[in-house]
Structure formats: C-alpha cells, structure tokens
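J.: Just need the structure, nothing else, for what follows:
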Amino acid sequence: MKFSENWLREWVNPPISTKQLVQQLTMAGLEVDSVEPVAASFNKVVVGEVISVEPHPDAKKLRLCQVNVGEDDPLNIICGAPNVHVGMRAPTALIGARLGDMKIKKTKLRGVPSYGMLCSAQELGLAESSEGLMPLPAPIGEDIRHYLQLDDVSIEIDLTPNRGDCLSIEGIAREVGVLTRCDMTVPKVSPVAATITDTFPVSILHPQACPHYVGRIIKNINAKAPTPLWMRERLRRSGIRSISAVVDVTNYVLLELGQPMHAFDLTKLSGGIQVRMAQAGESIILLDEQQVRLDEQTLVIADNKVPIAIGGVMGGLATGVTETTQDIFLESAFFAPNQVSGCARRYGRHTDSSHRFERGVSPQLQCHAMERATALLLEIVGGQVGPIIEHTDTSALPSPPTIELRSSRIKRLLGQSLDTAEVSDILTRLGMAITPLELKWQVRPPSFRFDIAIESDLIEELARVHGYNNLPSHAPQSHLIMQPQAGVTLEQIQTVLVQRDYQEAITYSFVDPKLQAKLNPEIESISLANPISNDMAEMRTTLWIGLLQVLLYNQKRQQHRVRLFETGLRFKAQNLHQEKMIAGIVTGTRWPTQWGQTEQGIDFFDVKADIEALLSSAGQNQDYRFVASTHAALHPGQTAAIYRGNEWIGILGAVHPSLVQTLELTPPVYLFELRLAPLCETQVPKFKEISKYPSIRRDIAVVIDEETNAAQLLDCIKQSATKTLIDCQLFDVYQGKGVEPGKKSLAICLIFQAFSRNLTDSEVDTVIGQVVNTLEQKLGAKLRT
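T.: Just a heads-up that it's a prediction; the model follows:
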C-alpha cells in the first residue's frame, strides 16, 4: 500500500515528524518499506501564462514565447514543446532555478535570447515521460512546489495478509489515530439524491460468493472531462496511473476507502445484471485485452447474454467505459474472500481489486463508497443520478464473532497486567464493541477486521497499541533434565555430506510427469488438481528428479564436477503416503583440479564410501549390507540396494545409459536415495574394554567363484572364527594369470587378539584352519598357494 503523507494528514494529523510516523507504523506491525519524495528537487519554478507565440526565425521546431510570470515585464522564452499555445499556463523555471543538477541561465538559441524554460511534468520529476508542457490551472506567479504541495513524501507499507483493513487511507488513518491518540477528520459523505428514476435489473444467483451488491445508473456524463489535477496527483503519489475521469474516480475511492468499484457502459449491457457462476464453455476478453476461458468455479458478473466481468478481479473489455460513453452503471459489491482468492490465482490476474477482496473488505462499506464515488463523478463528469439498487443476503454475510477476553490471559501472554481502563480504551479506539465484565470483557470486532477471531488476536492488538517496547523482558525459566541422545539429527547427517564436499540443493516437490514415469515407473504418483504448469503436475516419488534437473542445468554451464544432496519428502499415491528421504547425485572427478595428482573420474565405490560414512554417523554401520539390485533408472550392473537386516533402507547406482542419452547428461552420473528415519536411529554408546595384549595379523588368499561377493566371504569368516578374531578386511582382488577363468582371488587380513592373555601361534593356526574349512564347505573356496 503506497500513499501520500499529506493525504493521510488530511484524515489524521498527529504532532509528530515523518520519521516518527514511519517508526510508529513499523512498530505497530505495518512495516514501512520506503519513504520517497513525490517530486524531484527543484526551485524557482512558478506558474507562467503564455501571452504570445511566434515562430523562431531560424528553427522550424522552436517557438518564441512571451510568458507572464507575475513580474512587471513578460519573459522571452524559447520553447520546442508541440502543445504550447496562447493562454496556456505551465510551469516556468526562472533564471537561477535548479532542476536537479541543471541550472537555468540566460541563453541564446540560434541567436535569440531566452530568459527561462517552460517545463514538462517529466522535467519536474512528476512523470516518467511526457509529450509536452504540463498545463496548470493555477494563479500566475504561484510557486509550483507550494501550489502542488510537493514538499510531500510517498510512504509504502508492506502489509501482512491479515491486515486488509489497512489497504486504504481510511484504514491507515484509523491505525495512526489509535497509536497517537488523535481524532480522525473523516470527509463528510452525504447521500446523493436521485434526479432520475432509471434503475437496472440485478439478480444474485450465488449469494454465498456475493451476498451484498450495490449498483446505480448515472446518465449523460462527459466521459472526456479531464481528471482534476489534485486527484491525478494523489493517484500518482499512490503508484496509480491516471486513465480517464470515470476510472480515476473508482481508483480514488479504492485508495481512500478500500472499496473496489467498477463502471460499465450502460448502453453495452443487455437486459440486466446477473451475479452467477460461469457456465461451461464461456470465455471473456478482460480489460487487459487477454481472453480467458472460464471454469465453472468462477464467479462472474454477467448481463442476460454473456459474462462482462470476473467478480472481484477484473472487468471485461466489451463493456468498459470509453471516451464516447454517456451512461454508466456503477457497481460496488462485497465478494467472499475465499472465492476471489482462488479465482485470481487460477487466472493469474492479481489486481488491486482482488488484492483487497481476498483479504477482506467490510460488507458494510458498499453503499458508503457508492455515495462517495457518485459525488465525485457529478463534480467531475456531471450527469444525472438514479436511485441506489441494493441486494443483500444477510444470512450469507460474514458475522464478527463475540470473543471473551480475560485479564488473566493478558498477563500470562504479555508478562504483565494492563489497566482495565487502558484495555477498554484501546479496544474502543480500534472500533470494537466491548462489554466490561468482572475481570474480563465481551468483545465484538468491527466488520472490517477479518483477522480478529480468537482471544489471542485481541491480546496481540493490545500489545501492538500498548507498544512492544513497553512490555517487560523476562528470561525463560525451566527445569531441564539431561536426557541421552535419542538419535542422529538431520543437521548431523547433512554435515557428514558437506564434509565430503557435497552441497545442498532444494528443489520443488512438484515434478514433470513424463520424467517421473521414466525414473520411477513402478510407483503410482499423486497428480495435482490445479498444477502451476504442465511440467509441475505431479508430486515427486523420488528426489532424483529435481537433482537431475539441477545437474543438467550445471553441466550446460560448464560445471563438470558436481556433488549435490537434498533432503525432503517423497509422495506415494497408495494411502497418500509421504516419507522423508535423503538423496544425492555425483559426477565428474574424484577431486578438484590440483597439481599434486592427476585427475581421476568418480566411480561406484566412491559413492558407496560416501553412503557408508552416512550409515556410520549413527554408529551402526555393521548392521547394513549392500545387495546387487536393479532399478529402471539405474545401470543394471552398477546398482545396489541397501538393507538393515531385512529392512530396505535405500538404493544407489549409476544412471542408466539410455536415460543419460535422453537427458543429454555427461556420464558417468551416480545417484543414491535413502530413507531418513532409519539413519536417524542410534544407540547410546557403550564402553568396550581395550585389550592390553598384543594382536596377531594373518593374511590369507582364497580363490572363489566370480559371482560370489566379498560380503558373503567376510560374513562366513566371522561366523566360523572364535571370539579372538576382532577384525577382518578385504585388501586385494585379483583375476588373471594363475587364476582359473570364472574365478577370482580375494586376499583377507585377519586380526586376532585376546583380552586376558597372549595368543599363541598354534591357537591362531587352529582358528585359520577352521575358517578355511568352512569357506571350502559353504562357498567352495580354496586356499591360494
């Protein structure tokens, strides 16, 4: 909401500076975004009247003007503006004037002296562009800054969605009056008596969406009449461009009172007004000249033939007011916030009207706004006024709740008690109806406060007006008991990957159905009823979709080494299930480019090591196992599922070559995805005794079938050995000369240690013999000699 400070001070004028006003508004929850002067810096610019215009003797586009600025003699000024004419009054910069960085001096143009400059609105900083001089109906010699009240600022407020009542000068003035304890000077709006009896049929077919509708006919207007300068200036200082007198009046009332209005060309309406839901197949060309196809959930204003406006959003082009319009039908209505909010978003038409209606406009404001707009229109464009046409469904109008406010609750939430008189005063000045009772109040909010519904809302209002800075500050007190760590936090898991050179990515939960079908065809997805776009029409069943798109974006920008992870939810249609996951994507070299070693491409086991580091963060790495698996999006020979016991935890692997080609990725690309819940589970660390006796290491090499994996071999060794075997590690894999085809040689390091004594070589030899026999019987392994 942007407005002029001078305009606000006509409503309420507290004895405080602009800086203090801005600070009070911000501290009351109406955050001020900017404070800007309404015009550029200039001086010595007065109103001058052109009394003669002659051609320049040596330049076709220049004119010699005699300008009366209220001094003894007129000034000779050379002007090139196309609209200069005798009798015109325009801003005139005198000798010595400054327009920003430019100083006006006596000059000669093609040999003719010029003693000043006739100015356009652009040169005065009152418009972004202009096509000629700025006409001014002002007294000759009047200082422009004084006449236009340019020692003013435009204040822009960033309102939260619950404060729709402050989207008007009246609403902000009400707040300032409450905060500063100043009375408001409300402009008097008297009912305009009808001078003609003409009416127009209006029927409300959907009162739940529009329970209050007000209209009025105004005939024989002069649509070409110019908008008064004072109104154009107030609109400009509020960030609204002047269009035409009729439209400017509706915009002015919107800014002043917060009631959106619309004017239709009466001669273009057929039969009557119907407020109804759109029918299948209907469409409308809006004022922005864009045609939209209407759905059956859209509230429209229609005549007896076609829709002429989307209710609360935008009017139609066909019935808009033009320069040839003589009769208008003026509309002022209350539309339900939930109806307008969904409608504006569906059609992508966020307007000043929808911005107010979706936050809530007082259902008691429509007639008042109609009278105000009518009076302004008669003053500017003239015409004959018909009686007000009003339709109301009281059962569908929102009714403010009656809320019980307890003094004990005030003290509990604010940390201090407030005087009974202060509470009553604040609530009354906020426009609320109160009934004082013993240690509590019965409060009924005004119709324009849609955000007041419960007791806490009232206490928030008391805190705002009383002043947050005036509330006591107490340190919180609590009896804390140390508890053992219940699990690994998400931050700890993320830190593990960050320490391994990953960066976190955040992508949308809405994804492209086509890409999702390629990545996860076996899982049924959830389709959105109202998607943002076609490529965001489903909820993701895997986090890989967003990561692949981020990788593709980076590779197209010559970023070849990418290591990303993401945490978030995946969604399944079955039972509307959602689950927290962590996923990653890796491509490029193992290390960043450096002088100490040659570049090495990333491989499957590098990514597996990263996942093992994740699993180790919970201290249960030994409980997990990697099993060869398949997945539609992954390479069939480089895919492993991760299990904890029989519980599926996640999967990793290289992206399938066909998918790499389809997405135009630079291979190799590795993906992983794991469930977060198991990763966050942990056990309280337990002390384990450290032996003081030396350990014994023995290495063995066995030949086994190529299909047998190392995990099976290590598990078999652990099961067959005694407790003295404290560790075993694979340190070499060999295939080639000396090993039969279809076989492989695995070299294992075995560490033995006892806790109560020294082990002997014979004891270790016995255990190794048991291990070798077991491997031969269960896996067909043979000791390599």
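
J.: hey, let's count contacts and neighbours off CA atoms from now on
T.: Noted.

J.: Next, the buried residues of the biggest helix by length in the chain.
T.: Assignment by DSSP state H gives helix 761-779 as the longest helix of the chain. Within helix 761-779, the residues that count as buried by 16 or more other Cα atoms under 10 Å are 764, 767-768, 771-775, 779.

J.: which other helices and strands contact it?
T.: helix 710-720, strand 782-783 (3 or more Cα pairs under 8 Å, 6 or more residues apart in numbering; DSSP states H and E).

J.: So what touches the shortest one?
T.: So that's strand 782-783. Residues from elsewhere that reach strand 782-783 (Cα atoms under 8 Å, 6 or more residues apart in numbering): 700-704, 772, 775-776.

J.: Out of those residues, which comes closest to His656?
T.: Ile704 (29.6 Å; Cα to Cα).

J.: Which secondary structure state does that closest one sit in?
T.: strand (DSSP: H, G, I helix; E, B strand; the rest coil).

J.: The closest residue to it other than its chain neighbours: neighbour count?
T.: Once flanking residues are discounted, Ile704 sits nearest to Ala781: 4.7 Å by Cα to Cα, 6 or more residues apart in numbering. Neighbour count of Ala781, defined by other Cα atoms under 10 Å: 23.

J.: same thing with Val498?
T.: Val498 has 15 neighbouring residues, counting by other Cα under 10 Å.

J.: same check, this time on Asp73
T.: Asp73, neighbours per other Cα under 10 Å, totals 10.

J.: so what's it up against?
T.: Contacts of Asp73 (Cα under 8 Å, 6+ apart): none.

J.: Now name the helix or strand holding it.
T.: Using DSSP states H and E, Asp73 sits within no helix or strand.

J.: do Val22 as well
T.: Per DSSP H and E: helix 18-27 holds Val22.

J.: got it, and Val275?
T.: strand 273-277.

J.: Show the subsequent helix or strand relative to that strand.
T.: In N-to-C order, the element after strand 273-277 by DSSP H and E is strand 283-285.

J.: Pull the residues that contact the very next helix or strand once past that next one.
T.: Per DSSP H and E, the first helix or strand lying C-terminal to strand 283-285 is strand 291-293. The set of residues external to strand 291-293 that reach it, using Cα under 8 Å, 6+ apart, is 281-286, 347.

J.: Here is the second sequence; please produce its structure so I can put it next to the first one:
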Amino acid sequence: MKFSENWLRSHVPIQASRDELAATLTAIGLEVEEVTPLGESLAGVVVARIVECARHPEADRLQVCQVDAGQGELLQIVCGAPNARPGLVAPLATLGTVVGELTIKAAKLRGVDSNGMLCSARELGIDADASGLLELPDDAPVGAPIAEYLSLPDASIEIKLTPNRADCFSVRGIAFDVAAACGSEVVAFDATPMPALNDSVLAIELQAGAEVPRFVGRVIEGVNAAVATPVWMAERLRRSGVRPISFLVDVTQYVMLELGQPMHAFDRDTLVGPIVVRHARSGEQTRLLDGRTVSLDEDFLVVADSQGGNAARAVALGGIMGGHDTRVTEATRNVFLEAAHWIPAAIIGRGRKLGLHTDAGHRFERGVDPQLPRQAVEVATRLIVELAGGSPGPVVEAVLPEHLPAPTRISLRRARIARLLGIEIADADVERILRALGMQVEANADGWQVVSPSRRFDIAIEEDLIEELARIHGYDRIPTTLPGGATRVAAPTETQVEAASVRRHMAARDYLETVNYAFVDQALLAQWGATERAVPLANPLSAELGVMRTRLLPGLVSALQRNVARQATRVRLFELGNVFAGTADAAPAETQRIAVAIQGDAAREQWDGKSRKADFHDLKGDLESLAAAAGARLDYRASSQPFGHPGRSADVFRDGQCIGWIGQLHPRLQRALDLDDEVIALEVDLAPLSARALPRAAELSRFPSVRRDLAFVVAEEVSWAAVSETVREATGPLFRDLVLFDRYVGAGVESGQKSLAMGLILQDNSRTLTDRDVEEVVTGVVAAMGRDHGARIRG
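T.: Okay, here's the model as predicted:
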C-alpha cells in the first residue's frame, strides 16, 4: 500500500517527524518498505505561463519563450522541452533557485539570454516523468509558489501489509493505527448524505446470496465528465502510485484509496435496468475494461443488466474489473455509481484464473468493511457534484441482512492481559488505545466489553485484543525477563543411540546429509508404489507438494538424481526424517527413519587401485556398522517391494521384526527416474535400529578361546543368515563369535550346492575348555545343520 504522507496527516494530526512516523508504522506492524521524499527544496519555483514561443535562431530543438511569472514583466527563457507552447502553464525555477544540484543563473544559450528554467516533474523531484514540462491546469495562479500550489513538500510512503490487515489498504484505515500509536485522534470524516434532486434510479436484484450481501447504486445525471481532475486529487493519486486517467475514474480510485471501498462508475445510458448480481453462466463471455474478452464459468460473479433479456448481459466482473461496453468516457453525461460488499471466498483466485491482478480484487480477496458501500457512494457523489456538476438521484441499496456479519462483543479481562503480556497496562491506556482504533469500549468489574469495528475482520477473540494492546503499547516496552521456576534437564537415554550420533557415524563413512521437503508430489509416490495411506494437504504450496511423504527414498533419490544431472559421478547421500501415514478416522502417524542412496564408485578415485562400482554389500556393511553401534544383529530376507530389484533387495529384520528395506532399485524405476547407473539404497525405521540394551559391566574371561573351522555343503538357496542363526542356537553359552571366511562352488561340490567355511569361536568365563567340551559343541552344530538345512561336512 502506497500513500501520500500529507494525505495521511490530513486524517490524523500528529507532531511526529517523517522519520518518526516511518519508525512508528514499522513498530506497530505496518512495515515501511520505502519512503520517497517529494519536492523537498522548491523555494523560488513558481507557477508561470508561456506567452510566446519562437524558434531559436541557432538550434532547431530549442525555443525562445516569453514567460509570465507574475512579476509584472515577461521573462525570456530558452527551453528545449517538446511540449513548450504558448498558453502552457508550467513550473519556473527563477534566478538563484537550486534545482537538484543545479543553481539557476542568468545564462546565454547559443547566444540567446535565458533568465530561468522551465521544469519537468523529474527536475522538481515529484515524479519520474522527464518527457517534457510539467503541465499545470490553465487556472493555476501565475506567480504562486509551486510548493504551495502542489501541497509540497510531501513523501510517498509504501508499507508492506500482512494478509490479515486488509483494513489498512486505505489512508483512513492507516490513520486509526497511527492515531492509537501517537496518542492522537482521527479527524471526523464528512460523509453527509447528498439529497436526491431527481427520481432517476436503477433497480438492483441480488441473486448470489451470501456471496454479495450488499450492493449500493446511485444515478447522477447531467455530469460534465470532461472536466479536469483537480490538482489536489491528481497529486494524491499520483503519490499513492495511481496514474490519473479521467475525472470519473479518478474519483472512484480516490475514494477507494481514502476509505478502502472499491467502486465502479458506469455510463448510465449504456445500461438497461434492472441491475442483477448473479453467478456467471458456463462459457459466458464479457469484454473487460482492458479490452480483453474473457470466458467465464459458474465460479465467477458478474454484474448484469437486462439488455437482450432479464440479466442477459454481464457488464462487469464482480469484485475485479468493470466492463468495456459500459465504461465512462468524457462524453458520458449520466453516471451510475456502484459499491458492493463481495465476500473474500467469492473473489479469491478468480482474478488469477484470468491472469488479472486489480486493486479491487486485491482488497476484496482480503476483506472489505461491509458497512462502507453506502458511505463510499455518498462521498463519491459529493466529489462529482461539487467538481463536475450533476443531479443525483436516490441511493438504491439491496441488502441481505442475514448474510452480513454481526458485531461481536468480546470480553477483555484485566488479569488476562497481565498473564499473556507479563506486564500491567493502565486501564486508561487500555481504553485510549482501543477507542483510538475505532472500538466501542465498556468497562466492567473484571475489565471491559469491547466491540470491534466492522472493518477489523482479524479481531474475534480476547487474545486478538491483547495483541492489539501489545502492538500499540509497544513491544519494546515489554521487558525481557527469563522464565521463572526450575528447568528440568533431560539426560540422554542410554537405551537409544542418539540421532546426532547416527549423523556423525554416517558422515564418518563418507556420506553427505540431505534435508528434503516432507511434502512430495502424488505422482512421485505413485512411481514408487508408495501412495497407500498418503496424507493429502488441505492447502498445498503447489501441486508438486500436495501430499505428505510415506517414504524418505523418493525425495532422497530425487536429490541424488539432481546431483547426477550436474555431473556428480559418485554420490553418497543419507537423510534422517519423518514419514507420515494416515487413516480417514485418525491423525497421521509419524515415524522417524533413516534412508541412504549411493551411486558410482565404492571409493574415491586414487592412484594405486582399480575403480569398483558400489554394490549391495558395500551398503549392507554400512548398515551393519550402524547397527553395531546399538549392539544390534540384523537379519535379511528376500523382499517383494515393487520399487526393489527382484533378487537384489531384502527386507531388514531385527529380533524378528521387519524394520526396513535394502537393495538395488528396480531397473524400471531407474529408467523412469532417468538414472543410467545402478542405485543402491536402504530405508530403515530409526527407533528399532538404534535401540540398545543398557550396558552392563562384566568381567573379561581370563581363559583362552578356542576356534574350530568347519566347512558345510548346503543347498544354494540356504542363506548365511539362516546358517548363522542355527549355529548360534546349537552352540549355547560357550558361543563367542562366528566368522564366514569362504564360499565355494565348483569341482568337488555338486551342482545346486555350495560350500560355506566358517570359524566357530568358543570361550568360557570360569575355566579352560577341554577337547571334549569343544567336540560336544561341534557335534551339536553338525547335527543341527543337518536337521535344519540338510547340510553335511565337506570331505
């Protein structure tokens, strides 16, 4: 929102300087983005009229002008502006005046005397236009100081508004906040109803229900639409970022900026009553003010007249833009003014559908005071009649009171203010602040009963009022204090490996951590076959971030894909994060997981070794090392996950519980992701992986261990995990370790069989093991292997 400083001060008298005003606005939540001073040093610049112009004898682009500056005699000025002409009224910098960094002196230009300088708006520092002289109205008083005539100096102030402060999209709305912060009061506003001088009306029908509960219209006849917009109005518009267009359009823009109510002026003679507010028909077309013809659907609201039948023609796009065929021009004699209350839900997103962004739509999307339409029509009527003549008819108002928001009484407790803010604000200050903000305040024993103004959609509960008090009273006046009471220091548990330790462990094994959005594309999850129990977002940031992730791997592999696309040849990534699974009747469940994805060589390039692609066993070793930190022993079983390579992926188990997956991605998925090389990945639930038993001190055995090497021939499909489990169970309390040191197939071993050679390590804490002890254990192991797996000792 951009506005003129002088315009604001006309609504709220304050003694604060410009810098203090800007600081105050920012402090109360209306962040000032830019302050542009206008016309700071214009002493010596006066209104002047060009009486004569003659071509310069030595320069084609220069003119010798005789200028009346109200000094009794004409001044000769050499001017190169293309719009210099007899009769033009423009600013003149007289001799001795400083304009920017230039001091105006008597000079000879190509041999011709020049005694001053006719100025453009840019040279005066009031606008960026340097295309020619600043043209002033013909009735501007010659000889008057330009600063006095244009109400200068001034400043254009631009503030950044949060979506909840739609009430500050007007000068008067900002004035209430400034009055409260500066201890002032907003000047009473003259919105005295203009009496009707004729009976001309247009009937209004509301057919959109709660979406447009109020629509106000008025006919004004005999208007001189060709009248020039007065300088004071044009300058206020220009300093607020709006270019003056024509008088009738400028009036509606002026009222919108001053009060916050968008409105529109129709050429009455182009309308056929009654006026109907309705939903657009599917495929209905209308031509807008910008000349574009747009096709609408039933989500749009339109203002229609009855040309061609009842409500047949859409003459404006409701809450967004007027129509081209019914626009006002300088030939307009009879005007129909309208101002309506369109609820935000009826306008949000409609302009973007058509690629439109208008000031009206911007305001209605955030909410406009439903009580403003009649006041806006009265103010606009007064301006039009006073400046362009005309005879107003009666105000016609169509309203659905049951759909208008009713004022809410909010209880504000004195004790609640102190509890939330940590300070006490004097009762007199509370009442002053709330009343300055335009609220009705009634004191009671516990505090106050407050009714907020209709423009403040953001105030609904007690905490909203307390926030207003803190904002205006000043956050800097709320002391910083440490929280009282003892704080409980939570000691880290020894039964879980901390996430920070997991991160350090993975970094030590040459992995880089990634952080991905918890929101992903539904289509990406579908590629992975991971859409089951996916939780959709009610208001996603974009279509590509529409659901909560059910797995970490889709986002992690996407990050790997982006690295590969940028010529990374060896990528090793991991991520710790939550996944989400929901049901229709329960809140989403969150599970913390760790995921890893690798592609490329197993080791960095070096001079003394051949490169080797990373494979399943490299990643499995990293997972085993992570599990070892928790004292965990993992088992692996063939997996049937749709995103895994058949025969090269496994489900990961701990203590009989499936905790995740490890393996190579399915070739079909790799092609879909545009990945040429194999990707090895894992995803495991972090809690069961990092759970560990409480450490217990135990005496180290003083007796030697014994190792026996055994080689079994077993069927090819028997896994080492199954063999290891059988050996452990058969060994009993003497078991210390089992090492697989050879796997052999070939001569001497039958087809479909394999030989597994292992070292069995035994030890007792109380005595030295005898050969008999060892042989009993070995005999039990051989028997168990034969029983469970049909294994035999290799001869």
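
J.: circling back to that earlier point, mean per-residue distance, the helix holding Val22 of the first structure versus the second structure.
T.: On superposition with the second structure, the average gap between helix 18-27 of the first structure and its aligned counterparts reaches 2.8 Å (mean Cα distance after the TM-score superposition for the first structure).

J.: Flag every buried residue along that helix.
T.: 21-22, 24-25.

J.: Mind listing residues that contact that helix?
T.: Contacts for helix 18-27 of the first structure (Cα under 8 Å, 6+ apart): 31-32, 176, 179, 464, 467-468.

J.: mind running it again at 10 Å?
T.: If you take Cα atoms under 10 Å, 6 or more residues apart in numbering as the criterion, helix 18-27 of the first structure is touched by 5, 14-17, 28, 30-35, 152-153, 155-158, 172, 175-176, 179-180, 464-465, 467-469.

J.: Over to stretch 493-507 of the second structure?
T.: By Cα under 10 Å, 6+ apart, stretch 493-507 of the second structure touches 492, 508-509, 511-513, 572-576, 592, 594, 596, 622-623, 625-627, 629-630, 686-695.

J.: cool, stretch 689-699 of the second structure as well?
T.: 493-499, 502, 593-594, 623, 626-634, 652-654, 659-660, 765.

J.: These in helices, which ones?
T.: Those of these lying in helices (DSSP H): 499, 502, 623, 626-628.

J.: Mean per-residue distance, the longest helix of the first structure versus the second structure.
T.: Mean deviation of helix 761-779 of the first structure relative to the second structure after superposition (mean Cα distance after the TM-score superposition for the first structure): 3.8 Å.

J.: For the stretch 551-700 of the second structure, just list every one of the strands.
T.: 571-583, 586-599, 634-638, 644-654, 657-665, 680-685 (DSSP state E, counting those that start in this stretch).

J.: Comparing those strands, which stretch has the densest surroundings?
T.: Each of the strands of the stretch 551-700 of the second structure was scored by mean neighbour count; the highest is strand 680-685, a mean of 25, by mean count of other Cα atoms under 10 Å.

J.: now for Arg444 of the first structure: what does it line up with in the second structure?
T.: The alignment partner of Arg444 of the first structure in the second structure, by TM-score structural alignment, is Val451.

J.: my read: that match touches Val441, true?
T.: Yes - if you go by Cα atoms under 10 Å, Val451 of the second structure and Val441 touch, sitting 6.7 Å apart.

J.: Which residues are in contact with each of these two?
T.: Common neighbours of Val451 of the second structure and Val441 (Cα under 10 Å, 6+ apart) are 409-410, 434.

J.: among those residues, which ones are buried?
T.: Buried, going by 16+ other Cα under 10 Å: 409-410, 434, out of these.

J.: picking that back up, gap between the helix holding Val22 of the first structure and the chain center?
T.: 26 Å (Cα atoms, centre = their mean, to the nearest Å).

J.: In the second structure, what range does the helix or strand following it match?
T.: Using DSSP H and E, the next helix or strand after helix 18-27 of the first structure towards the C-terminus is strand 31-37. Under TM-score structural alignment, the alignment places strand 31-37 of the first structure onto residues 31-37 of the second structure.

J.: Check the mean deviation of that stretch from the first structure.
T.: Mean deviation for stretch 31-37 of the second structure: 3.0 Å (mean Cα distance after the TM-score superposition for the first structure).

J.: ok, which stretches of the stretch 401-550 of the second structure are strands?
T.: Under DSSP E, counting those that start in this stretch, the stretch 401-550 of the second structure gives strands at 409-413, 440-443, 447-451, 512-513, 519-520, 547-548.

J.: Please identify which of the ones you listed is closest to Gly273 of the second structure.
T.: strand 447-451 (39.2 Å).

J.: Quick check: buried residues in that closest one?
T.: Those would be 447-451, for strand 447-451 of the second structure by 16+ other Cα under 10 Å.

J.: name the helices or strands packed onto it?
T.: strand 409-413, helix 414-421, helix 427-436, strand 440-443, helix 462-473 (3 or more Cα pairs under 10 Å, 6 or more residues apart in numbering; DSSP states H and E).

J.: Next, count neighbours for Val660 of the first structure.
T.: Counted with other Cα under 10 Å, Val660 of the first structure comes out at 18.

J.: Identify the residue of the second structure aligned to it.
T.: By TM-score structural alignment, Val660 of the first structure lines up with Gln670.

J.: Tell me the spacing between the closest residue to Arg61 of the second structure other than its chain neighbours and Leu133 of the second structure.
T.: Excluding its sequence neighbours, the residue lying closest to Arg61 of the second structure (Cα to Cα, 6+ apart) is Gly80, at 5.9 Å. According to Cα to Cα, to the nearest Å, Gly80 of the second structure stands 9 Å off from Leu133 of the second structure.

J.: who touches both of those two?
T.: What both Gly80 of the second structure and Leu133 touch, as defined by Cα under 10 Å, 6+ apart, is the set Leu118.

J.: and the two? which has more neighbours close in?
T.: Neighbours per residue, other Cα under 10 Å: of Gly80 of the second structure and Leu133, the larger number sits with Leu133, 24 against 17.

J.: OK, contacts around the aligned partner of the more buried one in the first structure?
T.: Following TM-score structural alignment, the counterpart assigned to Leu133 of the second structure within the first structure is Leu133. Contacts for Leu133 of the first structure (Cα under 10 Å, 6+ apart) come out as 79-84, 88-92, 118-123.

J.: If burial is judged by neighbour count, which of those pass?
T.: Buried, going by 16+ other Cα under 10 Å: 79-81, 84, 88-92, 118-123, out of the contacts of Leu133 of the first structure.

J.: From the contacts of strand 291-293 of the first structure, pick the one nearest Thr325 of the first structure.
T.: Leu286 (18.1 Å).

J.: follow-up on the earlier one: the longest helix of the first structure to helix 710-720, inter-axis angle?
T.: 130 degrees (axes from the mean of the first three to the mean of the last three Cα atoms, to 10 degrees).
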